[in-house]
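[1] Got a predicted structure plus its sequence, pasted below:
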Amino acid sequence: MQREVGPQVQPMPPHAAAAVKKRGPPWPAAAGNWNPRLWDWDRRALTARPSADALRLAGGQPHQATEVHRQGAGGSGALKLQLGPRECSATPTDASPTSSPPASGQILVVRPSKQVRSGSPGSVGGGGAANGGAGYPMFQSELIHVPPPPCSRPRYVMAPPLVFTSIGASMNAAVRDVWASNFDEELSNLSAVLPRYPCVCLDTEFPGAVHDSDMPRYMRGPRESYELVKRNVDDLKLLQVGIALSGPAGRFPIAWQFNIRGFDPALHPHAPASIAMLREQGMDFAMLNEFGIDPEDFAAGFRRSGLACGWLTWTAFSGSYDFGYLAKALTGGQPLPDTLDGFLALVRRLFGHSVFDVKHLARCCALRGGLEQVATALGVKRAAGRAHCAGSDSLLTTDVLLLMMDRFFRNVDVLAHAGTIVDLT
């Protein structure tokens, strides 16, 4: 038996109850073909909400009637409300048969009548069926004014964890080598997809570490760790920069591997073990020095591409050296700031406030070890390339991040971890 609100209120018709029921999104599952244009990205919360068009298609709350017209001939008394892809009929109330469609900037909102919500036996039209039928309408409609959206920059930010559901790891991927000859072309390709994939995963390759500390690592504080990072970054050369992108549609299937020239093992300081390991992984230092990108051209192209605009989300795995080497390249090879606070301020100025260390996020999920160990624990396989190559490692880091977001951070405010870099904060 249907519960009554009061003796004067008639039960809500089934079709009317369906009209005010909140509808789900029009997409069936997270692994489907997502349209990034149906999302508004929230950079601070690291979430994406359906855009106004998506809510209109889904019939969100409150329902936005896009068409109100008379149905039938001879005054049948039914109004059809077209709610996105679905339609329902409701009893006419304040809207007359001759009502014109809502003007631009106005929305026709249909909601339960105030008299139904707060009616009493003594209210006007009370008595319900006892007075010979519906004494007052079950629904009321009104036009509300919607102000135009503010003119601001596009809301491009990191996609939500719910969108990332295992899309990245299942896609085919490729690493595209970028040299001086195709630098401008590939930079244009990267810039074209950047608005739809605003989460940038960074990885760098460099000739090891030539400075160490007598203090054990577990005893070093952030300032001692930064002093060691600064000494190595200031004295060594950058070899490769790997960039992988992701967004509401998942991980972009191509990673860019920028090869930087300027390093000669016979002239510049390096760690011999690191150089031998990089050679085993296929790095040709003669080719790198002959056909690589000039560091000044790389810095200018980086700023021109939109990567340094501040609204992107930047991620790296144990990113102290990654952000250090890239910051040095973007400042014309200048030494890093003398203090840790100065370095963190430089990172915020170059990359914005949405900077995340995937290793720190992994520690929050009780996952320890390097990138390979964390990927193995999560069951993530390398999509393309070989280990210790910047492009391949950036792809693997992205897939690890996407899986962790879906598995551990569905209902967690990830913004609390922004700006945390392992060993430096």
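    That came in fine, so what should we check first?
[2] from here on, contacts and neighbour counts on C-alpha atoms
    OK.
[3] Report the secondary structure element holding D203.
    strand 199-205 (DSSP states H and E).
[4] Can you name the next helix or strand after that strand?
    Next element after strand 199-205 (DSSP H and E): helix 222-235.
[5] If you count contacts, what does that following helix end up packed against?
    helix 320-330, helix 340-351 (3 or more CA pairs under 8 Å, 6 or more residues apart in numbering; DSSP states H and E).
[6] Output those helices as JSON lines; include the columns mean neighbour count and distance to A416.
    Shown next, in JSON lines, are the helices and strands packed on helix 222-235 (neighbours: other CA atoms under 10 Å; distance: least, CA to CA, whole Å):
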{"stretch": "helix 320-330", "mean neighbour count": "22", "distance to A416": "19"}
{"stretch": "helix 340-351", "mean neighbour count": "17", "distance to A416": "16"}
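[7] Looking at the ones you listed, which is nearest to T47?
    T47 lies closest, by CA to CA, to one member of the helices and strands packed on helix 222-235: helix 340-351, at 19.0 Å.
[8] now for whichever helix or strand comes after that closest one, which elements pack on it?
    Downstream of helix 340-351, the first helix or strand assigned by DSSP H and E is strand 355-357. Strand 355-357 sits against strand 313-316, with contacts defined as 3+ CA pairs under 8 Å, 6+ apart.
[9] this is the other structure I want to compare:
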Amino acid sequence: MASLPKEFETFVVNYNMQPETWDIEKVIAMCTQEEERITALHGGSLNYVKEKKKGFLPNKGSPSKPQGNGNGNGKAPVHYQHRHIPVDRETGVHCKEKGHYKKDCPVFLKTFMAKRGNSSAQHPARGSIDRSICMNPAAGMFPMFPPPPPPEMPFSYHTFPAPPPPFYFHNAAPVPVVCSVWASNFRDESHNLRRMAWNARYVAVNVQYPGLVHHHAGKDHNVLTVEERYSVVKANVDTLKPLQVGVALRDADGRHLGAWEFNLRDFCRLADPCDGNSLKYLDDRGLNVDELRVRGLSAKMLREALLCSGLLDARGGRSWIVYAGAYHVSYLLKLLTGGAPLPEDMAGFVDAVRSYLGDQVYDVARMAADCPAMPLGLERITAHLGFQSPLGSPCLAAAAGVHALQVFMRLKYGELGGDVERHQGLLQGLH
């Protein structure tokens, strides 16, 4: 483009304004068309001389160049000027109509494109130019390309069934390890909990407590109303003290982050109410209540660790997982509120759960009830699905949290196909 004469300035400017890049054959075709237009405007000649240069021998046969010898001795140079004719007075050569120039004449453009089409048919080597391009009279010499093809149909996103997270393969994942937390290692392990909590997307909680001491007299639990069930849960949680709290974490891809078992010292076998059979059951599973009284940490220490960990940050969008979670969630609320009594009614309890844990609370027992092939009981479901028990403390609170997470991930992305919204906020034992 830089080698073209200055008469092509308009052509070069228009070319630079085009978004696409022309190939060499297209440039030649467009230059030819522009040359014909400029030639017609200048009376049949394009390369005319305005003034004589030293040593220039003009062509005598060219009417547009001045006559004279090469050393400047001759006739004075003749300057040719183009006579401008207003467009409303000029008659088109092809259509014999006034009001437009030749470059804008639709008859000329149609004839020109017909010639180009015949030329490309006779010269296959130049047939790479797209002859399907039509000329836009309003745009002058520049082509108007066909409209783009219609957009393809939008991609349909299927949310059911949902694919599992890329790193969740229960048969290939390493066996989780439970860390038992006592007063001696509480500082280090609470730091580890804070470090892992910010990457956690799923949090499982399980609480070991000394049985039940309040029951609804004269009625079976299955026929009680929601408010009657909650009154029984509230009476027991307000009276009893938790023994052990298990916390297990997984990230958004389903990878295990850690499991902690916090041993609490606030319960006294001789002074606090309890169910003797429940304590014997826990003792058979490896929980020494007397050792908790000596080596354990206080509920106040655990409360501060949980509140400072970041797990309760609503911006994290975390899901809280429990199994038969009416008592587990209730004891967790009691710990987080510093031992305050639970709300008086079910509506207040639901509001408190949403305030501390958010809306995404899931009970694995309610999810398993929708799967006919699943047995009853967390340990039976775990064995049925082929999960291994965690190392360190395989039978207590942290192990139950690990198993609840394993089963939740399997049911969510397996049997339930990712559709767990209908189980949100429903707790076994209350709803």
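    Here it is on my side, so go on. Model, not experiment: these values are computed from the prediction.
[10] on that earlier part again, relative to the second structure, what is the average displacement of the strand holding D203 of the first structure?
    Strand 199-205 of the first structure, aligned to the second structure and superposed, deviates on average by 0.5 Å (mean CA distance after the TM-score superposition for the first structure).
[11] if I pick T337 of the second structure, what's in contact with it?
    Residues counted as contacts of T337 of the second structure (CA atoms under 8 Å, 6 or more residues apart in numbering): none.
[12] distance of the aligned residue in the first structure for it from L81 of the first structure?
    Under the alignment (TM-score structural alignment), T337 of the second structure maps onto T331 of the first structure. For T331 of the first structure, the distance to L81 of the first structure equals 59 Å [CA to CA, to the nearest Å].
[13] try I293 of the first structure
    On the measure of CA to CA, I293 of the first structure and L81 of the first structure end up 60 Å apart.
[14] Could you tell me which residues make contact with L278 of the first structure?
    Residues near L278 of the first structure by CA under 8 Å, 6+ apart: H388.
[15] now do S394 of the first structure
    Contacts for S394 of the first structure (CA under 8 Å, 6+ apart) come out as C201, L202, D203, G242, I243, A244, A255, A316.
[16] Can you report how many residues lie near the fourth one?
    Number of residues near G242 of the first structure (other CA atoms under 10 Å) recorded here: 27.
[17] What lines up with it in the second structure?
    Using TM-score structural alignment, G242 of the first structure lines up with G246 in the second structure.
[18] And the third one, by the same measure?
    With TM-score structural alignment defining the correspondence, D203 of the first structure maps onto N206 in the second structure.
[19] what's around its match, how many residues?
    Counted with other CA under 10 Å, residues neighbouring N206 of the second structure total 29.
[20] again with the one 4 residues further on
    Residues contacting P210 of the second structure under the criterion other CA under 10 Å number 25.
[21] Assign a three-state SS to G262 of the first structure, would you?
    At G262 of the first structure the chain is in coil, as set by DSSP: H, G, I helix; E, B strand; the rest coil.
[22] Does it touch M287 like I think?
    No: if you go by CA atoms under 8 Å, G262 of the first structure and M287 don't touch, sitting 11.0 Å apart.
[23] what about the strands in the second structure?
    With DSSP state E applied, the second structure shows strands at 134-135, 143-144, 178-181, 202-208, 244-250, 256-263, 319-322, 361-363, listed in chain order.
[24] what's the second one packed up against?
    With contacts defined as 3+ CA pairs under 8 Å, 6+ apart, the packing partners of strand 143-144 of the second structure are strand 134-135.
[25] any idea how far the strand it packs on is from the chain center?
    When C-alpha coordinates are averaged (CA atoms, centre = their mean, to the nearest Å), strand 134-135 of the second structure and its chain have centres 44 Å apart.
[26] and of the helices and strands packed on helix 222-235 of the first structure, who's closest to P50 of the first structure?
    helix 340-351 (26.3 Å).
[27] contact partners of the closest one?
    222-223, 226, 307-310, 312-314, 323, 327, 336-337, 355, 424.
[28] mean shift of it relative to the second structure?
    Averaged out, helix 340-351 of the first structure is 0.7 Å away (mean CA distance after the TM-score superposition for the first structure).
[29] and that helix, which stretch of the second structure?
    So helix 340-351 of the first structure sits over residues 346-357 in the second structure, by TM-score structural alignment.
[30] ok, S231 of the second structure - contacts?
    Contacts of S231 of the second structure by CA under 8 Å, 6+ apart are D345.
[31] Next: Q208 of the second structure.
    Applying CA under 8 Å, 6+ apart, the residues near Q208 of the second structure are P242, L243, Q244, V245, L396, A397.
[32] Dump the contacts of S394 of the first structure to CSV, plus distance to G370 of the first structure.
    What follows is the contacts of S394 of the first structure, written out as CSV (distance: CA to CA, whole Å):
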residue, distance to G370 of the first structure
C201, 16
L202, 15
D203, 13
G242, 17
I243, 19
A244, 19
A255, 21
A316, 12
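[33] from the residues you listed, which two are the most distant?
    Greatest spatial distance among the contacts of S394 of the first structure (CA to CA): A255 and A316, at 14.0 Å.
[34] surely G296 of the second structure meets L264?
    Yes: between G296 of the second structure and L264 there is a contact under CA under 8 Å: 4.9 Å.
[35] Kind regards, and thank you for your time.
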